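Trainee: with the input below, show me the fold.
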Amino acid sequence: MPRPSQTLLSRAIIARAALDLLDEQGLEALKMRTIADRLGVKGASLYHHVRSKDDLLDAVAELINDEIDLGPLSDPGGPAGIAAYAHGYRGVYLRYPHMIPLVARHRVSSVKALRGYDALLAALVRAGSTPAAAAEAAAAIDNLVLGSALETFTAGFTRQPADYRPDFPALAAALTAADEAPGALAGLDTRGFDLGLRLILAGLTPSA
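Mentor: Below is the predicted model of the structure:
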């Protein structure tokens, strides 16, 4: 007689279910019982793979970190590789914006995340930074990536650029010019990210 089928569980499967739940319903929905129901198992069975909600968040962060490509950081071209890495890093979090408030203040504990920071700092030093300057640049890149993935500057302005002109002429002029640039207003957030990244990389301290 065949054995009854059971849902196979693993840390990665639970983390994926949690990530899907966050993406669909936000942080308030992230409960162990809700994840268990989604997977068709009893809540207690999750604790064989994740010890607590904090451990669950670690598992979700591990899953996301697996999507961040560290390859560009080994590019001998230095700043070009760092820029490519930062764009990829931002692209991952643009897919998972609900995770940003969680990871922004969560401890960095996964091996993949630590390896990523180590690779970034090594690349910054190779590009000419001192270790102290590399730490500042890495913090700036982290803030720029996560901040730009969480917030959209453009979406805050819901009127046509010309509608702002009577009371806010500088804003109207800037938005009008931005709308005439390559990518128009829709591309302003990405262009702003590119500018911030260029400024950070241009400020790398040359080695003595």
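Trainee: only C-alpha atoms from now on, for both contacts and neighbour counts.
Mentor: Noted.
Trainee: give me the most central residue, the protein.
Mentor: Tyr93 (3.1 Å; CA atoms, centre = their mean).
Trainee: helix/strand/coil for that one?
Mentor: helix (DSSP: H, G, I helix; E, B strand; the rest coil).
Trainee: count the residues that sit near Leu195.
Mentor: For Leu195, the count of nearby residues is 12 (other CA atoms under 10 Å).
Trainee: the residue nearest to the centre of the chain against Gly147, yeah?
Mentor: No: if you go by CA atoms under 8 Å, Tyr93 and Gly147 don't touch, sitting 9.9 Å apart.
Trainee: let's see this one next, to set against the first:
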Amino acid sequence: MPRPSQNILSTSAIARAALALVEEKGDFTIPGIARALKVNPSSLYHHLPGGRLEIIHRMREELYARIDVGALRDVTRSPEDRLRAWMGDVRAALATAPGVVIVLVSSPVQDALTLAIYEALFEILRDIGIPVDRRMAFAAMIDAVVLGSAVDAGSPVPLWQADPAENPELHAAAARDDDESRASTAFALAIDVTVAAVQAAAVSRRG
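Mentor: Next up is the predicted model:
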């Protein structure tokens, strides 16, 4: 039986192509995805009629597919443990394509998977004891830490090119610790600081 003349498209294939374009060029276009997949742009609209916005939704789903949302919502675990896991899981997902962060934050979140992941975060904040009128601010702060660390995961090693005469303190620190572990060590510290800040703001535990 002859092979089909065109690639078999799927929403996942389109999302992966978009992710690859963002990592290479900083953004994607529908004609660019079509060229990468060797199909007509109209074929993309057949699979994702919402165009660019729907492709971004599918990109999020592609990145977050391995996150175990059930584990993040498991109330037999302490909320602090779930917060640490949430931050680690989301950062790990985004760090596979750090260049995509700017594209993702430029569009509203509507896909079911990402909403479920963030529902888990708000449940964690509730269970730690953050008042409802402060949860959005804390969630945005946590998001900033995670998104920033995911972008940092794509930075070169070493990062700091400091002159010892002009920047002696930075040079001394970079000479010791500006290596492959810098980003992950910084993120582990950020998790500790974030959990401590959330605990300090808690007013009660849910019974």
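Trainee: TM-score them against each other, please.
Mentor: Once superposed, the chains reach a TM-score of 0.81 (TM-score structural alignment, normalised by the length of structure 2), with 196 aligned residues with a CA RMSD of 2.5 Å.
Trainee: where's Thr7 of structure 1, which helix or strand?
Mentor: Using DSSP states H and E, Thr7 of structure 1 falls within no helix or strand.
Trainee: list the contacts of it.
Mentor: Thr7 of structure 1 makes contact with 39-41 under the criterion CA atoms under 8 Å, 6 or more residues apart in numbering.
Trainee: of those residues, keep whichever come out buried.
Mentor: 39, 41 (16 or more other CA atoms under 10 Å).
Trainee: return the subset of the contacts of Thr7 of structure 1 lying in helices.
Mentor: If you go by DSSP state H, the contacts of Thr7 of structure 1 have Leu39 in helices.
Trainee: any chance of the contacts of Thr7 of structure 1 in a markdown table, plus distance to Gly187 of structure 1?
Mentor: As requested, the contacts of Thr7 of structure 1 are exported to a markdown table (distance: CA to CA, whole Å):
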| residue | distance to Gly187 of structure 1 |
| --- | --- |
| Leu39 | 39 |
| Gly40 | 42 |
| Val41 | 44 |
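Trainee: one step back: so what does the residue nearest to the centre of structure 1 match up with in structure 2?
Mentor: Using TM-score structural alignment, the equivalent of Tyr93 of structure 1 in structure 2 is Leu94.
Trainee: contacting residues around the spatially closest residue to its match that is not a sequence neighbour?
Mentor: Once flanking residues are discounted, Leu94 of structure 2 sits nearest to Ala150: 5.6 Å by CA to CA, 6 or more residues apart in numbering. Ala150 of structure 2 makes contact with 91-92, 94-95, 98, 101, according to CA under 8 Å, 6+ apart.
Trainee: which of the helices or strands spans Ala150 of structure 2?
Mentor: Per DSSP H and E: helix 132-152 holds Ala150 of structure 2.
Trainee: buried ones in that helix, by neighbour count?
Mentor: 135, 138-139, 142-143, 145-152.
Trainee: and what of stretch 11-24 of structure 1?
Mentor: 11-19, 21-23.
Trainee: what range in structure 2 matches the strand or helix carrying Arg191 of structure 1?
Mentor: Take DSSP H and E as the rule and Arg191 of structure 1 turns out to sit in helix 188-202. The aligned range for helix 188-202 of structure 1 in structure 2 is 182-196, by TM-score structural alignment.
Trainee: after superposing, tell me the mean distance of that stretch to structure 1.
Mentor: Its aligned residues in structure 1 lie a mean 1.7 Å from stretch 182-196 of structure 2 after superposition (mean CA distance after the TM-score superposition for structure 1).
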